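J.: next come a sequence and a model predicted from it.
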Amino acid sequence: MKTINLKEKLALFSSHWDPHVLANYNQNEVMVVKFQGEYSFHKHEDTDDFFYVLEGEMFMDIEGESSHLIKTGELFIVPKGISHRPRAEHEVKVLLIEPKGEPNSGNSDREASLKPRI
């Protein structure tokens, strides 16, 4: 058991679309990520996708629907099987929770991040 300072952990890297694992919670990985620009549309067949905006704002594009704006202090959950694309005009810092081993790229052709532990 230990306290984890998210601000300190986010200062350890500058890459985008590269989630870093902070801790495990049951069978899930708790991660932080920075991103800017847009990711590929993708979906996760067996798990929901959890996003909590720590700093900045992002959009979640859902295929066939209007985009959702998610601001600092807000969270958004994409249900399993829904095609989505996170994007941000300016750098955003996000907390993610995913089942251990779940590729962040879902079913897209994009290579999944290695998810290093920090």
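T.: Arrived safely. Numbering: from 1, shown residues only.
J.: rest of the way, CA atoms for contacts and neighbours
T.: OK.
J.: residues touching the most centrally placed residue in the chain, list them.
T.: A centroid search over the chain (CA atoms, centre = their mean) returns Leu96, at 4.6 Å, as the residue closest to the centre. Contact analysis of Leu96 by CA atoms under 8 Å, 6 or more residues apart in numbering lists Glu29, Val30, Met31, Val32, Val33, Asp49, Phe50, Phe51, Tyr52.
J.: alongside the first one, take a look at this:
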Amino acid sequence: MPQPISPAAEAERLDEYWSPRVLAEVDDAYIKVAKVKGTLAWHAHADEDELFYVLSGRLKIELEGDESVELGPGEMYVVPKGVRHNPVADEECRLLLIERKTTLHTGDVVTEMTRSIAEQLGASPP
């Protein structure tokens, strides 16, 4: 029998920061959740937009050109393709992300926090 998914509950169960988990697929996009704290990395996705939706906490998305967007619970922002950005959370923040399946975690850079799509598709923690 089909079961509903609670993105907030799934994000709460994550035990590693900046390590998104795929919850579902919609056409050519993945629906993901992540638990974040601190800074990820300045990066861009040349061919894909990236949607950030805050489930809990606060997220600042630094954008090229000394701009930034601050999001609270229930707010979202789409980073347009090609725009350099850096997500930052001073305190723990839980996110829902919508990205095309081709979107690399840290775009055009690789850091120790970069997660492959295989890692993101891993089973949710028990």
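T.: Looks like it came in fine. Note that this is a predicted model, so its numbers are computed, not measured.
J.: what's the TM-score here?
T.: Remark: TM-score between the superposed chains equals 0.92 [TM-score structural alignment, normalised by the length of the first structure]; 118 aligned residues with a CA RMSD of 1.4 Å.
J.: circling back to that earlier point, so which of the contacts of Leu96 of the first structure wins on neighbours?
T.: Neighbour counts for these (other CA atoms under 10 Å) peak at Val32, which has 26 neighbours.
J.: where's that residue, which helix or strand?
T.: strand 28-38 (DSSP states H and E).
J.: okay, whichever helix or strand comes after that strand sits on what stretch of the second structure?
T.: Counting by DSSP H and E, the next helix or strand C-terminal to strand 28-38 of the first structure is strand 49-55. Counting by TM-score structural alignment, strand 49-55 of the first structure falls onto residues 50-56 of the second structure.
J.: the matching stretch: average distance to aligned residues in the first structure?
T.: In the superposition with the first structure, the average deviation recorded for stretch 50-56 of the second structure is 0.4 Å (mean CA distance after the TM-score superposition for the first structure).
J.: re the thing from before, what's the closest of the contacts of Leu96 of the first structure to Gly81 of the first structure?
T.: Asp49 (9.8 Å; CA to CA).
J.: wait, isn't that closest one in contact with Pro79?
T.: Yes - using CA atoms under 8 Å, Asp49 of the first structure is in contact with Pro79, at 6.5 Å.
J.: Lys43 of the first structure: how many residues sit nearby?
T.: Neighbours of Lys43 of the first structure (other CA under 10 Å): 22.
J.: longest strand in the first structure, please.
T.: If you go by DSSP state E, the first structure has its longest strand at strand 84-99.
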